[in-house]
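S.K.: Test case, fold it:
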Amino acid sequence: MAPDSALRARSEKSVDLEALRAWRLRRLRDELKTRDYAGVLLYDPINIRYACDARNMQVWCLHNAVRYVFVPTDGPVVLFDFHNCAHLSAGNRVIAEVRPATGWFYFAAGDRCAEFAQRWAAEIAELVALHGGGNRRLAIDKCEPLGVAALNALGIELHDGQEVMELARRLKGPEEIACLKASVAVCGEAMAAMRAALVPGMTENQLWSILNQVNAAEGGEWIETRLLAAGARSNPWFHECGDGVIEAGDLISFDTDMIGPYGYCADVSRCFLAGDGKPSDEQRRLYRLATEQIQYNMDLLKPGLSFRELAERAWQLPPRCAANRYSVVVHGVGLCDEYPGIVYLQDFQAAGYDGVFEAGMAVCVESYIGEEGGREGVKLEQQVLLTETGVELLSDFPYEEALLGREV
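M.R.: Have a look, this model is predicted:
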């Protein structure tokens, strides 16, 4: 397997990082102004990436609160980075200043958590006072109780920063679209390598490792899940890959959940057949149902359609597949799975929310077809961009002709 270095070179030339950073910061500040917030304090590495394009040990920082960024609605962006990491942001013109972060979670602070949290809060409150113009309303995406109490004690009024970020991220600018296309291209290369390497006798883990290898070789960052299952493990869905051996005639369903180049997500699902034999009539039937669901729901998507309307009009699952239905019909995608998430109509009262599709949203259209008590399941998913007239398909990796019933 030889990674296509020309692919990475093409994708690097297609993205203007300065324009990307300016678009995202403007989107974020527009949301802050709409809500009359003085600014936002961000801990989630994905939100930090969106706000100022500063990457550092992304997965580790998802569970260790060691870096954060303060973005005032008006004023200089201050990044608080991990120990001796200021050099990582050299040349990033969005970031006006880099300071050492104060870690006050237990691993970092031990029995001094309260002391460190108060020190941290004082520094944040000082920035709010300096750049807020008297406004002390601060959005924050993640914060443990000690920090909330410490900021409140200093007169800082806290609000939901995740809402700000999800709504800012919902519309994609030209450079974000280029990033998504670069990531999906790498994902397509990886899936082609997986299909070429697939032989009966290999393990699920061995097949899954190819996605990781190609992604890393082409400048990608990580894989969010390990959703690959062969044969009877593919129904019901959500078994993660393991050391089980793939047998001839097995269906292998997988969901890439790949954070690729520039930190953008390629969330594409496909289903392969192991070996050189012909698929069974049952395998073809399941596969054709999945492609029918995807296409039907893609054809519904357009600006102005509400989330509830999509749930009401969406393709109807066969009754025997309803119990094993996927969690959503459609969801947003950008730096990861994002707002919105549209559930099936039968789940709407318990778990749904309304909203409106807009041109500039990138979304994934989902299908999982696995009958209750059935042996195998088919997972398919397409990534698309909403335009003024409908959708543009981003994930052009082909379906399996043999599983569609078309011999090649």
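S.K.: drop to CA atoms for contacts and neighbour counts, all remaining ones
M.R.: Fine.
S.K.: What are the boundaries of the strands in the stretch 201-350 of the chain?
M.R.: Counting by DSSP state E, counting those that start in this stretch, residue ranges of the strands within the stretch 201-350 of the chain are 222-223, 228-230, 251-255, 258-259, 265-266, 269-273, 330-333, 337-342.
S.K.: Any idea which of those gets closest to residue 59?
M.R.: Closest to residue 59 of those is strand 222-223 (Cα to Cα; 8.1 Å).
S.K.: this one as well, want them side by side:
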Amino acid sequence: MTERLDRARILSSQNGVDALLVTPGADLRYLTGYAAKPLERLTCLVVTQLGSHLVVPGLERSAAEAAGVSMPIVTWDELDDPFAIVAHLVGDADVVAVDDQMWASRVFALQEALPEASLVLGGQLVSALRAVKDDEEVQALRDAGAAIDRVHARMGEWLRPGRTEREVGADIARAIVEEGHEQVDFVIVGSGPNGASPHHEVSDRVIGAGEPVVVDIGGTNAAGYCSDSTRNYVAGGEPDPGYIAMLEVLKQAQQAQREYARPGVTAESVDAIGRQIIADAGYGDRFIHRTGHGIGQETHEEPYIVEGNRTVLEPGMAFSIEPGIYVEGQWGARIEDIVVCTQDGLEVLNNTPRDLVRL
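M.R.: Below you'll find the model as predicted:
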């Protein structure tokens, strides 16, 4: 964590930031190793050019120490003003960056405690660091990817006609934990027309024979890293030929994106490769979301694989490749893999079948 803090300090200085303040969330865990609970009592990492301190409520000190926090821990008691403590550590800093997810009430309290300082958003400073994974992080993502692959491989245990999406989703959720995750982040089981809603979760709809089913699932493992993978299923019969033709286009687009993505190309160019294939097949207006998102300690983080993002991919960047096609009122399909840029190519972390899985 010391190296990460040093890099955050250097990057802050390069961007004209005198102090960086980070409250509970993925940024704090990334920089300190401490997954602090977002409580009403203030916990705040203070990073200045002189060093780093973690301000915590006195009753949370043991939790911070147990997490292995190596920097000085400054505690405050019930009658203390924690914002005054943070202001003292910040000193005479002119520009103070706060994490993007800091509660508004805390931003206002800090502004009051630091009347001479300019508060700016600091999320881009930390996200620039988090976007490039080190070897340990990549291994944690590999482990998460293998765990979610094992869940997909078991889908035949639960997904069958006559069961509701909710019933199947509950079984999947239990398996996500059984196969190596510490928590379930989301379960999407979109059968028939529900598959046309990319963020549909589960419902009491009964799955019919021969209906396409989109299953998008993910969790977080003990190392704090996420999985996310989508596959397409059918049980008890054959789907409409129109769906089969659509899915073949989607498969070609996703494969082309996987083969193209590598260090040195832009995030938006990966999106464009698959989007053109889908558009040429007549489904352009039915690919209604970006191609992908970065992944790490959060399911969605930088870099985003979308038009307009000219970020050049680098070794260590991890992200999803998940084009989709959605026909409202009928069906939808999405194929999603998590990938990591290597020195000269791409490592794919999900390796279950990308064809329609017949159960």
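S.K.: about what we covered before: deepest of the strands of the stretch 201-350 of the first structure, which one?
M.R.: strand 265-266 (a mean of 32; mean count of other Cα atoms under 10 Å).
S.K.: Mean distance of it to its aligned residues in the second structure, please.
M.R.: Here strand 265-266 of the first structure, set against the second structure after superposition, deviates by a mean of 1.0 Å using mean Cα distance after the TM-score superposition for the first structure.
S.K.: so that strand corresponds to what in the second structure?
M.R.: Under TM-score structural alignment, strand 265-266 of the first structure corresponds to residues 226-227 of the second structure.
S.K.: What does residue 293 of the first structure correspond to in the second structure?
M.R.: Mapped onto the second structure by TM-score structural alignment, residue 293 of the first structure lines up with residue 253.
S.K.: Quick check: chain neighbours aside, which residue is closest to its match?
M.R.: Of all residues not flanking residue 253 of the second structure in the chain, residue 274 sits nearest, at 4.4 Å (Cα to Cα, 6 or more residues apart in numbering).
S.K.: in the stretch 51-200 of the second structure, which spans are strands?
M.R.: Ranges of strands within the stretch 51-200 of the second structure are 51-57, 73-76, 95-98, 118-121, 183-191, based on DSSP E, counting those that start in this stretch.
S.K.: what would the ones you listed look like in JSON lines with distance to residue 207 of the second structure?
M.R.: Formatted as JSON lines, the strands of the stretch 51-200 of the second structure follow (distance: least, Cα to Cα, whole Å):
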{"stretch": "strand 51-57", "distance to residue 207 of the second structure": "49"}
{"stretch": "strand 73-76", "distance to residue 207 of the second structure": "54"}
{"stretch": "strand 95-98", "distance to residue 207 of the second structure": "47"}
{"stretch": "strand 118-121", "distance to residue 207 of the second structure": "46"}
{"stretch": "strand 183-191", "distance to residue 207 of the second structure": "6"}
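S.K.: counterpart of residue 168 of the second structure in the first structure?
M.R.: Residue 168 of the second structure maps onto residue 207 in the first structure, by TM-score structural alignment.
S.K.: mind listing what its match touches?
M.R.: Neighbour list for residue 207 of the first structure: 194, 197, 198 [criterion: Cα atoms under 8 Å, 6 or more residues apart in numbering].
S.K.: Out of those residues, which are shared with the second structure?
M.R.: Among the contacts of residue 207 of the first structure, the ones still in contact in the second structure (both residues aligned by TM-score structural alignment, their matches' Cα atoms under 8 Å) are 197, 198.
S.K.: gap between the alignment partner in the first structure of residue 88 of the second structure and residue 155 of the first structure?
M.R.: Aligning on TM-score structural alignment places residue 88 of the second structure opposite residue 126 in the first structure. According to Cα to Cα, to the nearest Å, residue 126 of the first structure and residue 155 of the first structure sit 11 Å apart.
S.K.: Likewise for residue 135 of the first structure?
M.R.: From residue 135 of the first structure across to residue 155 of the first structure, the span is 10 Å (Cα to Cα).
S.K.: what about the two, which has more around it?
M.R.: Set residue 135 of the first structure next to residue 155 and count neighbours by other Cα atoms under 10 Å: residue 135 wins out with 16 against 11.
S.K.: My guess is that one contacts residue 38. True?
M.R.: Yes - using Cα atoms under 8 Å, residue 135 of the first structure is in contact with residue 38, at 5.5 Å.
S.K.: Pull up the overlap in contacts between the two.
M.R.: residue 128.
S.K.: how about the helices in the stretch 151-300 of the first structure?
M.R.: 161-169, 174-197, 204-217, 281-300 (DSSP state H, counting those that start in this stretch).
S.K.: Could you identify which of these is most buried?
M.R.: Greatest average neighbour count among these goes to helix 174-197 (a mean of 22), per mean count of other Cα under 10 Å.
S.K.: looking at the strands of the stretch 201-350 of the first structure, which is closest to residue 394 of the first structure?
M.R.: Nearest to residue 394 of the first structure among the strands of the stretch 201-350 of the first structure is strand 265-266 (9.4 Å), distances taken as Cα to Cα.
S.K.: before we move on, the earlier item: could you export the strands of the stretch 201-350 of the first structure to TSV, including columns for distance to residue 62 of the first structure?
M.R.: What follows is those, written out as TSV (distance: least, Cα to Cα, whole Å):
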stretch	distance to residue 62 of the first structure
strand 222-223	12
strand 228-230	23
strand 251-255	21
strand 258-259	14
strand 265-266	16
strand 269-273	25
strand 330-333	19
strand 337-342	15
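S.K.: just so I know, which of the ones you listed lies nearest residue 71 of the first structure?
M.R.: Per Cα to Cα, nearest to residue 71 of the first structure of the strands of the stretch 201-350 of the first structure: strand 337-342, 20.8 Å.
S.K.: Counting by contacts, list what the closest one packs against.
M.R.: Here strand 337-342 of the first structure touches helix 161-169, helix 307-313, strand 330-333, going by 3 or more Cα pairs under 8 Å, 6 or more residues apart in numbering; DSSP states H and E.
S.K.: which one of these lies closest to residue 241 of the first structure?
M.R.: strand 330-333 (23.2 Å).
S.K.: mean per-residue distance, that closest one to the second structure?
M.R.: Mean deviation of strand 330-333 of the first structure relative to the second structure after superposition (mean Cα distance after the TM-score superposition for the first structure): 1.8 Å.
S.K.: What range does that strand cover in the second structure?
M.R.: With TM-score structural alignment as the criterion, strand 330-333 of the first structure aligns to 292-295.
S.K.: Could you measure from the residue of the second structure most remote from its centre over to residue 88 of the second structure?
M.R.: In the second structure, residue 79 marks the outermost C-alpha relative to the chain mean, sitting 37.6 Å out by Cα atoms, centre = their mean. For residue 79 of the second structure, the distance to residue 88 of the second structure equals 17 Å [Cα to Cα].
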